[in-house]
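S.K.: Give the three-dimensional model of this entry:
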Amino acid sequence: MDDVATDDAALLEALLSSLAGEESVYSRWCWSAGADLAHHVHDLAKAAEADWAHEAVRGATGPTTLGEIESALRPVTRDTAAGLMVSLSTDSLVFPGHPWRDRAHARQAATKVMSILGPGSEWFSNIDGPWENGRAWNPVTRHTFDGVVAGRGGGFVVSLLQVGED
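M.R.: Model prediction:
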């Protein structure tokens, strides 16, 4: 492992942690060697479900297999992924219009994440279309609301997930 990759990993950790500062927003990164994107998102979804078990609707179900997670994720452009990352970090899926944090910080952090993963990176989300057009999604958790954006490139896999209940 070279120093640049180690520095990028440390920076990714800090950036994703800053984007996931709210209690219902989760982030994860790993080295991409052998990392399957659906498995990566599945592990993050399970962590969020465990943390938010007290909020889940009794008897609620959601995707439980890697195949179900994989089928929920659709390719998105880098620009769409960056916008979704900002929105998942700053805006509630449940209560729109009540921003959690400064969008400028989230935009800066998302832009840097995109830069680290590089121009050839691949991005996926369970959210259909730009955030501003309303939200339709394919669930990746058992929660009433969830949104995830995940990418791979530059030797890394990253994801940002928000869950919520009304």
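
S.K.: alpha carbons only for contacts and neighbour counts from here, please
M.R.: Will do.

S.K.: Other residues contacting the longest helix belonging to the chain?
M.R.: Across the chain, the helix with the greatest residue count (assigned by DSSP state H) is helix 3-19. By Cα atoms under 8 Å, 6 or more residues apart in numbering, the surrounding residues in contact with helix 3-19 are 25, 27-29, 85-86, 89-90, 106, 109-110, 112-113, 116, 160.

S.K.: And this one, please, so the two structures can be compared:
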Amino acid sequence: MEVDTNGSRPVFDLRVPAATVTRDFGVSACAVHAPERGGTVRAPPTQRQGTAFAHSRAWHDTGVERRGREDTLSELGGLLTALSAKPVVAVRYGAFPGGASPGDGPGPLADQIHGLVAELHRTWKRYLPSGATPPSASEIEGLLEPLGADAAIELMATLAADNLVWPGSKLMNREIADDTVTRIVHGFGAGATWWTNRRGASWDAVTACTFDGVVAGSDGEYFAILIQVGED
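M.R.: Next up, the predicted model:
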């Protein structure tokens, strides 16, 4: 981890092609990523760089300029994209247009989860019961439970690496998933809040799929979501 010459924001040593990251600063002011995993995007082993980053500035920096905001989204997007494996594992990340206090609860995150779930439903439509629709944003909000940072790291890495439908089947290398998720969660800082629909081996479904699991977090300015879905 480096700090830029102005000392204003953290800089990741992220070796992914810039072309793999898409940023959307239009009406929604959020960026969405759920690409096919074809080996084109991989976060390298990071030797636990996230641990050191936890003690530097969090992404939520009140003095960040527009350029810094775009760079932050690019870094966050590169890390999350390395965890995605559409259509089984999808991610979404971005910045809330007006900001949202971490103490506001999962409402703003539930809206973003609902949008991602709606996209997944279009992909999985032929495998779902006729007429199946995703829960509303308010229903998803009621299904989410808070997570501590360590629990968020463990669960997000599990959802990225381990197949919910076929236990023992790997979606990606677990060590790389652990390292990547650690950087994401520590990057958000100690003031971030994390949420999930899973409680141990049980869950409250946020999709119409037989299996699903989501972890979502925000520091009040930026947000990150990872979801795995599946049918047996």
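
S.K.: After superposition, what's the TM-score, could you say?
M.R.: The TM-score (TM-score structural alignment, normalised by the length of structure 1) is 0.89; 160 aligned residues with a Cα RMSD of 1.7 Å.

S.K.: quick revisit: by neighbours, which of the contacts of helix 3-19 of structure 1 wins?
M.R.: When neighbours are taken as other Cα atoms under 10 Å, the top entry among these is residue 89 (31 neighbours).

S.K.: and the aligned partner of it in structure 2, what does it touch?
M.R.: For residue 89 of structure 1, the aligned position in structure 2 is residue 160, judged by TM-score structural alignment. Residue 160 of structure 2 is in contact with 83-84, 89, 171-172, 177, 226, 228, counting by Cα under 8 Å, 6+ apart.

S.K.: let's see 7 Å
M.R.: If a contact means Cα atoms under 7 Å, 6 or more residues apart in numbering, then residue 160 of structure 2 has 83-84, 89, 171, 177 as its contacts.

S.K.: ok, so what distance separates it from residue 219 of structure 2?
M.R.: 21 Å (Cα to Cα, to the nearest Å).

S.K.: Which strand or helix spans the match of residue 89 of structure 1?
M.R.: helix 149-161 (DSSP states H and E).

S.K.: check the fit of that helix onto structure 1 and give the mean distance.
M.R.: Overlaying structure 1 shows helix 149-161 of structure 2 at a mean distance of 0.8 Å from the equivalent residues (mean Cα distance after the TM-score superposition for structure 1).

S.K.: on that earlier part again, now the angle between helix 78-90 and the longest helix of structure 1, please.
M.R.: Helix 3-19 of structure 1 and helix 78-90 are oriented at 50 degrees to each other (axes from the mean of the first three to the mean of the last three Cα atoms, to 10 degrees).

S.K.: In structure 2, what range does whichever helix or strand comes after helix 3-19 of structure 1 match?
M.R.: Next along the chain after helix 3-19 of structure 1, taking DSSP H and E as the criterion, comes strand 25-31. Strand 25-31 of structure 1 lines up with residues 89-95 of structure 2 when matched by TM-score structural alignment.

S.K.: Could you pull up the average distance between the matching stretch and structure 1 after superposition?
M.R.: Stretch 89-95 of structure 2, aligned to structure 1 and superposed, deviates on average by 0.5 Å (mean Cα distance after the TM-score superposition for structure 1).

S.K.: and what of stretch 110-120 of structure 2?
M.R.: Aligned to structure 1 and superposed, stretch 110-120 of structure 2 gives a mean residue distance of 0.7 Å (mean Cα distance after the TM-score superposition for structure 1).

S.K.: And the strands in structure 2?
M.R.: 2-3, 10-11, 30-33, 89-95, 145-147, 193-196, 198-199, 202-203, 211-218, 222-230 (DSSP state E).

S.K.: Now render those strands as CSV, adding distance to residue 70 of structure 2.
M.R.: Shown next, in CSV, are the strands of structure 2 (distance: least, Cα to Cα, whole Å):
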stretch, distance to residue 70 of structure 2
strand 2-3, 16
strand 10-11, 12
strand 30-33, 11
strand 89-95, 10
strand 145-147, 27
strand 193-196, 22
strand 198-199, 32
strand 202-203, 35
strand 211-218, 17
strand 222-230, 11
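
S.K.: Now for the counterpart of residue 188 of structure 2 in structure 1, how many residues are close by?
M.R.: Counting by TM-score structural alignment, residue 188 of structure 2 corresponds to residue 117 in structure 1. Residues lying near residue 117 of structure 1 (other Cα under 10 Å) number 20.

S.K.: repeat for residue 66 of structure 2
M.R.: Quick note: residue 66 of structure 2 (other Cα under 10 Å) scores 9 neighbours.

S.K.: Look up how far residue 3 of structure 2 lies from it.
M.R.: 17 Å.

S.K.: One more: residue 155 of structure 2?
M.R.: Taking Cα to Cα, one finds residue 155 of structure 2 at 29 Å from residue 3 of structure 2.
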